[in-house]
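Student: quick one, what's the 3D model for this:
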Amino acid sequence: MSILSREKVKLNVQVKDKYEAIRLAGQLLVDAGHVPEAYVDKMIEREGVSSTYIGGGLAMPHGTNDAKPLIRSTGMSVLVVPEGVDFGEERANLVIGLAAVGEEHLDVLSSVAVLVAEEDDMQRILQASSEEELIAIFEEGMEL
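Tutor: This next block holds a predicted model:
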């Protein structure tokens, strides 16, 4: 099973708040079989402990540490939110849901952070015209 696939990418998403964004990102992981429904609640719980906003328009919601046993396989979901969604003091235009087995979450987090740290790459992601184009940008910039 691929860490990122067309079914786990949503372009031009509109959400009313970060919790709706997190639930949508989490549901894509559930639908793909990476995690059970209970993991989405752990993603919401994690956001309550501390914001998953990373910077530069990127938020990476993921579950709490005690949710680790729920993860069946490593997966990533991507929401492009053109108008942005408030994550505390900042607005995220890119919301990446993450479920990772073992220590893989650190590898995925750092790979994504490096990819979107380049303003050109972040703009290419936000302006992708199809799910396939967005996935190609991630595959080019990360080792998926």
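
Student: going forward, measure contacts and count neighbours with C-alpha atoms only.
Tutor: OK.

Student: quick one: the helices in the chain?
Tutor: Counting by DSSP state H, the chain has these helices, from start to end: 18-31, 37-49, 104-117, 119-126, 131-141.

Student: need those in JSON lines (columns: distance to Thr64 and mean neighbour count).
Tutor: Below are the helices of the chain laid out as JSON lines (distance: least, Cα to Cα, whole Å; neighbours: other Cα atoms under 10 Å):
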{"stretch": "helix 18-31", "distance to Thr64": "13", "mean neighbour count": "22"}
{"stretch": "helix 37-49", "distance to Thr64": "5", "mean neighbour count": "18"}
{"stretch": "helix 104-117", "distance to Thr64": "12", "mean neighbour count": "16"}
{"stretch": "helix 119-126", "distance to Thr64": "27", "mean neighbour count": "15"}
{"stretch": "helix 131-141", "distance to Thr64": "25", "mean neighbour count": "16"}
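
Student: one more to line up against the first:
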Amino acid sequence: MSDQILTEKTIEQNQQFSTKEEAIRYVGGLLQEQGYVNEEYVDKMLEREEVTSTFMGNYVAIPHGTEDAKKSVLETGLAIVTVPDGVDFGDGNIVKLMIGIAGKGDEHLEILSQIAIVCSEEENIDAILNASSKQEIMDMFSEVE
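Tutor: Next up is the predicted model:
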């Protein structure tokens, strides 16, 4: 993945959230602060969550906007937030790793497949959650071809 899509400024480790909404607003806020999306996109992330959960299993959720949120995407970007104590995404689904995505055009499809490769291995999830630096997390995702 290109360095512009994921930067140390869009990675936050060891966060705590009481609700799924708070968690999604946080990860969306990182995308917004770094200029990947406008403010409306964060609301569209919450809207997407109401339609269908972005919980993927393995303690991973991939919050992203609805289809009509594409106009709110300024640049393709990722935000990664680790939540070691977990946050309940409903139905007993606990999320410890959130990967917020904003994709221009169809770029999010390629990013999703790369994320799926990394997150399909439980030891990779553990490595991300236990990473001692943001660079370590960036390296995990840059190794994906």
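
Student: superposed, how do the two chains score by TM?
Tutor: A TM-score of 0.95 describes the superposed chains when it is computed by TM-score structural alignment, normalised by the length of structure 1; 142 aligned residues with a Cα RMSD of 1.0 Å.

Student: turn the helices of structure 1 into TSV, columns for distance to Gly97 of structure 1.
Tutor: As requested, the helices of structure 1 are exported to TSV (distance: least, Cα to Cα, whole Å):
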stretch	distance to Gly97 of structure 1
helix 18-31	5
helix 37-49	9
helix 104-117	11
helix 119-126	15
helix 131-141	14
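
Student: so which of those helices is nearest Asn12 of structure 1?
Tutor: helix 119-126 (9.0 Å; Cα to Cα).

Student: what helices or strands is that closest one leaning on?
Tutor: The helices and strands touching helix 119-126 of structure 1, judged by 3 or more Cα pairs under 8 Å, 6 or more residues apart in numbering; DSSP states H and E, are helix 104-117, helix 131-141.

Student: again, only using 6 Å
Tutor: In this structure, helix 119-126 of structure 1 packs against no helix or strand, with contacts taken as 3 or more Cα pairs under 6 Å, 6 or more residues apart in numbering; DSSP states H and E.

Student: that one vs structure 2, average offset?
Tutor: Between helix 119-126 of structure 1 and its aligned stretch in structure 2, the superposed structures give an average distance of 1.1 Å (mean Cα distance after the TM-score superposition for structure 1).

Student: stretch 125-133 of structure 2 corresponds to what range in structure 1?
Tutor: Stretch 125-133 of structure 2 corresponds to residues 122-130 in structure 1, going by TM-score structural alignment.

Student: how far does the matching stretch stretch from start to finish?
Tutor: From the first residue to the last, stretch 122-130 of structure 1 extends over 15 Å; the measure is Cα to Cα, to the nearest Å.

Student: what does it contact?
Tutor: If you take Cα atoms under 6 Å, 6 or more residues apart in numbering as the criterion, stretch 122-130 of structure 1 is touched by Val116, Leu134.

Student: I'd like to know how far Cys119 of structure 2 sits from Tyr59 of structure 2.
Tutor: From Cys119 of structure 2 over to Tyr59 of structure 2 the distance is 9 Å, taken as Cα to Cα.

Student: likewise Ile117 of structure 2?
Tutor: 15 Å.

Student: likewise for Asp106 of structure 2?
Tutor: Between Asp106 of structure 2 and Tyr59 of structure 2 the distance, using Cα to Cα, works out to 26 Å.

Student: same question for Asn93 of structure 2.
Tutor: With distances defined as Cα to Cα, the gap from Asn93 of structure 2 to Tyr59 of structure 2 amounts to 7 Å.

Student: likewise Asp85 of structure 2?
Tutor: Noted for Asp85 of structure 2: a distance of 11 Å to Tyr59 of structure 2, by Cα to Cα.

Student: which one of these two is surrounded by more residues?
Tutor: When neighbours are counted by other Cα atoms under 10 Å, Tyr59 comes out ahead of the other of Asp85 of structure 2 and Tyr59, with 22 against 13.

Student: what's the closest non-adjacent residue to the counterpart of the more buried one in structure 1?
Tutor: For Tyr59 of structure 2, the aligned residue in structure 1 is Gly57 (criterion: TM-score structural alignment). If you skip the residues right next to it in sequence, Gly57 of structure 1 has Ala92 as its closest partner in space, 4.2 Å away by Cα to Cα, 6 or more residues apart in numbering.
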